[in-house]
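**Student:** Just to be clear, the model below is a prediction. Sequence and coordinates:
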Amino acid sequence: MIESYNYHGNYPAAISLYKRTIEEGQPVLANTFNVVLKSYSRMQDVDGARKALNTMRSFGYEPKLRAYNELLLCYGDASFTSEALELFDLLREFGPEPDFYTYAMIIKIQGEAGKVQEANKLFLDMMSVGILPNLVVYSTMIKMYCQNFDMVKAEEMFKMMLDDNIKADASVFNIMIEGYCKNKQMSRAEDVVFEMLRSGLKPRENTLSELVRGYVLLGLHDRAEMLTRAVRGKGMELQDRDYGKLIISYARRGQRSKVEGTVRKLLEKGHAMTTRLCNDLIMAYILCNDLEKALTVFESMKKRGVVCDPWTYTGLIDGVVRRHGYNCEKAADLFTEWKGKQFAETWEDGTVFVNLVPYSVCSALTAVWYGTPLLEKYSNVNVSWF
């Protein structure tokens, strides 16, 4: 039954039954201890795994490598990096001798912890004892180098993998693309994207987002547009935030026709006008000094049932006040409408704020209200946290 619970992913039940079995003094097979160690590992319960290993010894069973591998995995899942390396060193010195899975796990643990030198040494040690890395190990090493902005090493590892006749999968390509983007090597990232497409693989949405964002930040708007066309030609779609970045970049350059053309093409393809996309379109019109159009989009959102979130109101109020292209009373009306809605934002520490007002909007409205007839009308509105 313990094995069954573990197999179906019910790890708490497997552990509970194991404890009851021990308390009742019933016999436990060696393999059952291995299964229980796996359950503790999945629960990231290091103390429980250690106790299970000691109990295994008290039953007269000498733990095999499988048991130690489960404990090593538990250390890794619980981010016990030092303990994992210490256990690995003990295995190499006293046995049982680490196998492929042991090396793969310890390299992954060190790599994810950002311990580049340790991971690289373990990788070389692995090959020195005649154990060849597979795609997962290479992927771990490549990802580690990319995260540490060492694309030279990442490229060397990628080439080594190909030389070992290990074919790169979509995950490895995505890691390389995102690594190049973070290093602002956009041309190399683009080369890998097209290499993927030629191989019949598709980049994931987040990877494409990184590439589009990188082009826009570097001011390479034409390249971002070209990539968008190429991706759509392969039957893939960018995310709303990526189209939003393109729309905003066109607006900043005063290319209103491209803003509207991009939105028109999306609508023709049946793309829904989501809150995020509408917010970006509102901001684009504000950047193009067309507040009438921005407010038209806002009214269309309400009529079509598209949710107006805090960013919708923030963009409009900020635009109305700062551009001075519309009656300032409209800004106050928008703020009052916003105040009447319930928007909740939860911070990382669990604190919940309702109707959180950005400082820029508070400053803009305060500047408008003071010294104007609007002050008396809206004096009951608290421009602060509430």
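**Tutor:** Sure, I can see it. Every value quoted in this text rests on a predicted model; they were computed, and no experiment measured them.

**Student:** contacts and neighbour counts: CA atoms only from here.
**Tutor:** Noted.

**Student:** quick one: the strands in the stretch 251-386 of the chain?
**Tutor:** Ranges of strands in the stretch 251-386 of the chain, per DSSP state E, counting those that start in this stretch, are 344-346, 352-354.

**Student:** Mind checking what helix or strand follows whichever helix or strand residue 70 is part of in sequence?
**Tutor:** Assigned by DSSP states H and E, residue 70 belongs to helix 65-77. Following helix 65-77 in sequence order, the next helix or strand is helix 81-94 (DSSP H and E).

**Student:** Which secondary structure elements does that next one sit against?
**Tutor:** Counting contacts by 3 or more CA pairs under 8 Å, 6 or more residues apart in numbering; DSSP states H and E, helix 81-94 packs against helix 65-77, helix 100-112.

**Student:** give me the number of residues near residue 347?
**Tutor:** A count of nearby residues for residue 347, using other CA atoms under 10 Å, gives 9.

**Student:** What of residue 180?
**Tutor:** Applying other CA under 10 Å, we find 25 other residues in the vicinity of residue 180.

**Student:** And the spatially most central residue of the chain, which helix or strand is it part of?
**Tutor:** Nearest residue to the geometric centre of the chain (CA atoms, centre = their mean): residue 206, 7.8 Å. Using DSSP H and E, residue 206 maps to helix 205-217.

**Student:** alright, now check it against this:
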Amino acid sequence: MVLLMGLHSRAPVSSTAVISVSAFSTVLLPGKFRINVVGNKNSEFGLGVRERSSPRLSIRLQASKRQNWAEEPLVRGKVTKRAMQVIRDVRIWGQEKHDDIQALHRILDEWAARKKPERRDLLDVLKDFDNYLDREILFKLTEWSFNQEWFEANARDYTKLIERYGKAGRVEDAERTLQMMEASGNVIDMVVLTVMIGIYGKTRQLEKALETFETVKERGFTPDIRTYNSLMVAYGYAGKLREAELLLEEMTMAGVLPDRETYCALINGYGRLGQVEQAQRVFELMVSRGVKPTTKVCTALLDAYGKVGDADSARVIFDSLRVNGFIPDDRAVTLMLKAYERRDLLNKAVGLVVELESAGIKLGSETLTTLIGWFGRLGLLAEAEEIFTEMERKEVTIKPKTCALMYKAYSRAGQLDKAEEFAEIMKGRGIVFSANNGMGFSSEAIQLEVR
């Protein structure tokens, strides 16, 4: 695999530099077989006897109900045959007329009437669409399923949908689903209330998060570590770090021991405010209390240093991950590159990429998207194109943000026709982005920056 050796080994990059970049099967599992016994209901093996016939062993082989369907490339997971058929039809609908909700309902209604699916079949369908690119289809499928009596939607089904709406920033839909959940007779328990606290927190609606936290207590539930952590995140996003520190004391007094997520929320909160000394203090407090750091916690501290432009300290933390046996994940690598980008240290960033790939660490979607944006800003269109091409070839997830940055790279280079052609190609693949919103970022892409 060709790396960024050319750029790494020479003087700082200019707008005419050439960089060689390389970014990063469905296995058909054998069916499981069961031996059914004729004439013996209680045994796994037995002899069946026919009239006027000598005893013989009667064996029936039955394939596992869930399979990988190699003949249906539109089906990604291991699903039942009934699920496979409707997944294929829904994906075709998504490619051809994804805005026609009535057509989708006809497909689903006909499937339900013809195939008489069970709950597990529909769960397989939902699981196959449970990914970033199919998220809008998943929402439509899930809401349709809740109207099917035979599906028998339970509290956890509603909670999952609420959680996914929250991740998409669709707070009103999450609230509406919560009302549907209560109207359907499902109990509003502490699990779903905790999810709502997290949704309100990450969308900077601290008052609603606090109201929901009080609802937990009013309904007779005892807040657990997840509930406290969700509120801690809400305080962090709101910049209320003094209140967050008081919550830390409240947790301890209530007998709920803070964990890594608790301290990570505090570190992230101080990092957003650029208070890196406080973030470091919380990190050291965590370690002194015997809570071992993880990649996520170290990444939060790394980000805090990166936001204030201290790329050297951020790199020390990044290197400590590998020294302590952790493999930096996509987010950690991305934040380290962003720390370098704030200081225009492209050569150091490329050196890091070379080092990681030499160690066998693959670059993920966020990392490669960051490089595309950086190269585009420098006018290095060929290098940005090469990364995007490798993402396609290696089937690395391409998000609207990735496309928006690639579009912007074409625009900066004055290749507006190619930019529009690129947008049409991506639209044909189901990836829609806004070229004008946020200087080339879609609103969804901007939301991805908020963690």
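**Tutor:** Arrived safely. As the structure is a computational prediction, the values presented were derived from the model and not from experiment.

**Student:** Comparing the helices and strands packed on helix 81-94 of the first structure, which comes out most buried?
**Tutor:** helix 65-77 (a mean of 23; mean count of other CA atoms under 10 Å).

**Student:** tally of neighbours for the counterpart of residue 245 of the second structure in the first structure?
**Tutor:** Alignment note: residue 245 of the second structure maps to residue 85 in the first structure; criterion TM-score structural alignment. For residue 85 of the first structure, the neighbour count with other CA under 10 Å is 19.

**Student:** Once you drop chain neighbours, what's closest to residue 85 of the first structure?
**Tutor:** Spatial nearest neighbour of residue 85 of the first structure, chain neighbours left out: residue 106 (6.9 Å); criterion: CA to CA, 6 or more residues apart in numbering.

**Student:** where's the one you found relative to residue 121 of the first structure, distance?
**Tutor:** 11 Å (CA to CA, to the nearest Å).

**Student:** Check residue 21 of the first structure too.
**Tutor:** According to CA to CA, residue 21 of the first structure stands 43 Å off from residue 121 of the first structure.

**Student:** got it, and residue 338 of the first structure?
**Tutor:** 57 Å.

**Student:** got it, and residue 237 of the first structure?
**Tutor:** Residue 237 of the first structure is 41 Å from residue 121 of the first structure, by CA to CA.

**Student:** try residue 7 of the first structure
**Tutor:** In terms of CA to CA, residue 7 of the first structure sits 35 Å off from residue 121 of the first structure.

**Student:** What of residue 267 of the first structure?
**Tutor:** 54 Å.

**Student:** From the chain's centroid, how far away is the helix holding residue 206 of the first structure?
**Tutor:** In terms of CA atoms, centre = their mean, to the nearest Å, the centre of helix 205-217 of the first structure is set 13 Å apart from its chain centre.

**Student:** Next, the buried residues of that helix.
**Tutor:** 207, 208, 209, 210, 211, 212, 213, 214, 215, 216 (16 or more other CA atoms under 10 Å).

**Student:** For the second one, which non-adjacent residue is closest in space?
**Tutor:** Yep, that's residue 208 of the first structure we're talking about. Spatially, and ignoring its direct neighbours in sequence, residue 208 of the first structure is nearest to residue 238 (7.1 Å; CA to CA, 6+ apart).

**Student:** cool, and the fifth one?
**Tutor:** Across the structure, with CA to CA, 6+ apart as the measure, the residue nearest residue 211 of the first structure apart from its sequence neighbours is residue 181 (6.1 Å).

**Student:** Which residue in the second structure aligns with the one you found?
**Tutor:** So, by TM-score structural alignment, residue 181 of the first structure is matched to residue 341.

**Student:** Check which helices and strands the strand or helix carrying its match sits against.
**Tutor:** Under the criterion of DSSP H and E, residue 341 of the second structure resides in helix 330-342. Judged by 3+ CA pairs under 8 Å, 6+ apart, the packing partners of helix 330-342 of the second structure are helix 295-307, helix 311-323, helix 346-358, helix 365-377.
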